[in-house]
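Asks: return atomic coordinates for the entry below.
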Amino acid sequence: MDLDRTVEAMGAAGAAYKQFVMEMNAIRTRLEPLLRISHPNLLELARRGSLSLAPFLFRTLGSVVSKLPREIVDAVTIWSHIAGQPIDQAPSAMAFVPALIHCVGAFVPADGMRAIPQALAENARRAGVEIHCGKPIHKIADLECDAVISNYNGIGTYDELVDTPDRIRKKLRAMPLQSPGLCAYLKAKSSGGPYLRFRVNRGLQLRVTTKDTVRMIMPFDRNTSEQEQSAELQRMLGDPWWRDGLSDVKLLHSRTVRGWGREMHLYRDSMNLAMTRQMMLRGRLPHRSPWIKGLYLAGASTHPGQWVSFCAISGILAAEMLHADHAAGSI
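Replies: Now for the predicted structure:
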């Protein structure tokens, strides 16, 4: 995204925004190597000459943006609000989002996101793997093996599929979970206007418009009943504000919190762990299980491994771990 154009559109707040983006990008660049480590710590920071950044990592998003103009705070923290998370609980690293948008950018395959699973599937078939989609399971066979890659969500693997020590299971079950919220997919003719529009009315409501498609998103409590979720979804769609600049609107599909969990096989209907400051410092679930020898996780904490983007990468990293362990003779 063009940083100078964004700065110009912000008027008097533009200079402060540009300085903030550049400062966050400098910190992000120094911390980038830690993305490849499951549980980064102060020692890893020191090895890379970045120990001076430790205080930043212990801060919250709210404290990082506290001295910025109000309009910049609202823009930078929108993603925290979409997750239904107070900015004083969100981690400081969420301040990297503007730096990623302006300094790295977003990349999509020429043939769309579908090209990623297609490429992975084709590579698997060339290696002799048979892939059967939508097939009912008639029989389960037990086979002895040296290693297992779980395509189920990470927490669910430990909580539901394998014998996990009680203290570990209790710890994993206590992790704070983020709701996927309510979502509606629509087709409409747009007269133009911004890609992103939002307002606060009985909670945050967000409209994302791309060409002739529209998505409506609203954070919502995952512990409510499906009836309550459906009722709130209908209220969101019945509110006229989001139809501004749209015509020939047609609802294609909608999802409640429970619908997300059911259709996407999410752990306890959750869309990721709630990314708090404490959770970021604790680190993610390792791809190689520290508790069960020979177990590797292809999924994310709450998502199965067939999800595109971070879960596809998670599966690749799990496979790399397995290959490395096999080559070293440890399995």
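Asks: only C-alpha atoms for contact and neighbour calcs from this point on.
Replies: Will do.
Asks: which residues touch Ala95?
Replies: 24, 61, 64-65, 76-77 (C-alpha atoms under 8 Å, 6 or more residues apart in numbering).
Asks: ok, which pair from those is furthest apart?
Replies: Met24 and Thr77 (14.0 Å; C-alpha to C-alpha).
Asks: who's in contact with the residue at minimal distance from the centre of the chain?
Replies: Central residue check for the chain by C-alpha atoms, centre = their mean: the C-alpha nearest the mean position is that of Asn272, 6.1 Å away. The contact partners of Asn272, taken as C-alpha under 8 Å, 6+ apart, are 177-179, 300-303.
Asks: if you set the cut-off to 7 Å instead, what comes out?
Replies: 177-178, 301-302 (C-alpha atoms under 7 Å, 6 or more residues apart in numbering).
Asks: in CSV: those residues, plus secondary structure and distance to Lys293.
Replies: Shown next, in CSV, are the contacts of Asn272 (DSSP: H, G, I helix; E, B strand; the rest coil; distance: C-alpha to C-alpha, whole Å):
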residue, secondary structure, distance to Lys293
Leu177, strand, 27
Gln178, coil, 29
Ser301, coil, 19
Thr302, coil, 21
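Asks: residues near the nearest residue to Glu8 once chain neighbours are set aside, how many?
Replies: The shortest distance from Glu8 to any non-neighbouring residue, by C-alpha to C-alpha, 6 or more residues apart in numbering, is to Gly14 (6.1 Å). Neighbour count of Gly14, defined by other C-alpha atoms under 10 Å: 20.
Asks: just checking, Gly14 touches Arg5?
Replies: No. Under the criterion of C-alpha atoms under 7 Å, Gly14 is not in contact with Arg5, lying 9.6 Å apart.
Asks: another sequence for comparison is provided below:
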Amino acid sequence: MKPNNVVIVGGGASGLAAGIHLARQGVRVKLFEARDTLGGCCSTSNVDGYTFNNGAMFVAVPRLLDHAFARLGLDRSALLPLRRIATPQASVLPDGTKITLGDRHRVRVDGERGDSRTATLQAEIERCVSKWNPLLKIFIDDLLTQPMSIARVISKAWRHLPKLRGNFADELKRSFSDPQARAALAAVTLYTGLPADRTPVFLIVGLISLLEDGLHLPEGGMGSVSRVLETTFRQLGGEVHTSTPVARIRIEGGRARGLTLENGEDIAADAVISTASGMSTFSRLIEPANVPRAMQRRVQRAPLSHRTLSIQLGLTNSLQPAAHSVNHIPLMDEQQRLLAPQPGRIEWFNYTVPTQPMPELAPSGGSIVEMFTAVDEHLPLDAWSEETKAATADAAIAALARYQPLAIATKRITSPKDYAEGMHLFGGAVYGLSPAARPDQQFPHVTPVDGLYLAGQTTYPGFGVATSVFSGVFAAEALIGQ
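Replies: Presented below is the predicted three-dimensional model:
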């Protein structure tokens, strides 16, 4: 039976998507968000005239976003115009060789024998794209538009299953002859916090999507995605309560009956969708006596993603780097060095300049730089004092300053502790679950607690705006029995 009243915990992209889907079915929906704005990790903040990302930095796999919006009854192209990033990534190798990845398969090697190496790399990329593009299409147009099912993967992609053995590094070694080219291509997935030899091979579809479909920024910045979703949710009658933290999900008689807010108010509901991580939902939002043992075990065994320190700089000068994102990296087999703290002088780092493709995100003549630097994963969250943050950030900024002029007008530094307390990310882990998490380590949309459903990254294989939206759709569909 379709519920009449549903409450949603969390106002990120997944919570808003769930709310839209339910509201279109005539369900009364109330959404509660602890922060004073919606959007979660798909939002932006204006700091002294600079538009900083609060998480997501670009839209990858735009066709999947089109599918997600269509499931919500929205025309993505009309409501959310995207600007293609002409040159997504460039990598600088130890000997100064630079390898640039453009969209539509365009690549360039600047270094010794650059022209001949470019021709070889281009040919190898064409073969790699030809090999993996059929599987990419299956993922985008079918598998990722439905809740993950091993049986469905086998039935739809059985011809491609032999490709999925091994890891990303293995595939790059098979497909590319130039060690420096392999390093540049491996850098595409370093955002996961894993080196290529620990990255599941299926994540190569992200590289193929970059080469085929490119990366994009929504007009107005990443916050435009959530603004479109918020506007739609409100137009459909959804109630939004910001600055309203949830203390508990109320479980009575083995069923979710609503929420208790931190101010003590009880909110009754027929069902609850929690977009907090599965770990937070079952370790913090539900009384321990009401947590099923299977979920206790899943929380205890959850493989978390990495932590990081975010550094965002607003500059008064204009930077024109070789690409939207620039890596200074060692060869592929040594890239763990970029993912671990570098005592003393930092040699390996990445930085992104969103104002390269979208200068209007900064005041006229200015730029924005975003960096994520590796941290000691064993450092307790409480150890992240303001002094520790500043010292860690200063070392990374000094590394960048060796290559780019930095006239810093403002900065925002976000530590793992800030991610945990300000963004409510469990343990300060930037993605929740590790990208290497197995399907059985993800949390189910339909939980063992009647009336309780989950959405968000810990319920869905992958990262990004489209997958966040789909996770909300899946939870809403499960709730109303579609």
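Asks: which of the contacts of Ala95 of the first structure has the most neighbours?
Replies: Counting by other C-alpha under 10 Å, top hit in those: Leu61 with 27 neighbours.
Asks: which position in the second structure aligns with it?
Replies: Residue pairing (TM-score structural alignment): Leu61 of the first structure is matched to Phe168 of the second structure.
Asks: returning to that earlier point: what's the spacing between the residue nearest to the centre of the first structure and Gly11 of the first structure?
Replies: Distance, Asn272 of the first structure to Gly11 of the first structure, by C-alpha to C-alpha, to the nearest Å: 36 Å.
Asks: do Ile82 of the first structure as well
Replies: As judged by C-alpha to C-alpha, Ile82 of the first structure and Gly11 of the first structure stand 25 Å apart.
Asks: neighbour count for the two, which is higher?
Replies: Higher neighbour count among Ile82 of the first structure and Gly11: Ile82, with 20 against 9, using other C-alpha under 10 Å.
Asks: do you have the strands of the first structure handy? List them.
Replies: In the first structure, the strands defined using DSSP state E lie at 148-150, 182-190, 196-200, 204-210, 213-218, 246-255, 295-297.
Asks: so what does the fourth one touch, helix or strand wise?
Replies: In this case it means strand 204-210 of the first structure. Packing contacts for strand 204-210 of the first structure, counted by 3 or more C-alpha pairs under 7 Å, 6 or more residues apart in numbering; DSSP states H and E, involve strand 196-200, strand 213-218.
Asks: do the same with the first one
Replies: Using 3+ C-alpha pairs under 7 Å, 6+ apart as the contact criterion, the elements in contact with strand 148-150 of the first structure are strand 295-297.
Asks: give me the contacts around the strand it packs on.
Replies: Under C-alpha under 7 Å, 6+ apart, the answer for strand 295-297 of the first structure is 147-151, 154, 287-289, 318.
Asks: can we see that at 10 Å?
Replies: Here strand 295-297 of the first structure makes contact (C-alpha atoms under 10 Å, 6 or more residues apart in numbering) with 146-155, 157, 162, 285-290, 304-305, 314-315, 317-319, 321-322.
Asks: that one: average distance to aligned residues in the second structure?
Replies: Superposed on the second structure, strand 295-297 of the first structure shows a mean distance to its aligned partners of 1.2 Å (mean C-alpha distance after the TM-score superposition for the first structure).
Asks: that strand aligns to what range in the second structure?
Replies: Strand 295-297 of the first structure maps onto residues 452-454 of the second structure, going by TM-score structural alignment.
Asks: now do Ile311 of the second structure against Ala13 of the second structure, distance only.
Replies: 23 Å.
Asks: give me the more crowded residue out of these two.
Replies: Taking other C-alpha under 10 Å, Ile311 of the second structure and Ala13 do not tie; Ala13 has more neighbours (31 against 23).
Asks: let me know whether the more buried one touches Glu230 as I believe.
Replies: Yes. Using C-alpha atoms under 10 Å, Ala13 of the second structure makes contact with Glu230 at a distance of 8.8 Å.
Asks: list the buried residues of stretch 80-87 of the first structure.
Replies: Buried residues in stretch 80-87 of the first structure, counted by 16 or more other C-alpha atoms under 10 Å: 80-85, 87.
Asks: next one: stretch 161-170 of the second structure
Replies: Within stretch 161-170 of the second structure, the residues that count as buried by 16+ other C-alpha under 10 Å are 167-169.
Asks: then stretch 124-135 of the second structure?
Replies: Buried residues in stretch 124-135 of the second structure, counting neighbours by 16+ other C-alpha under 10 Å, are found at 124-125, 128-129, 132-133, 135.
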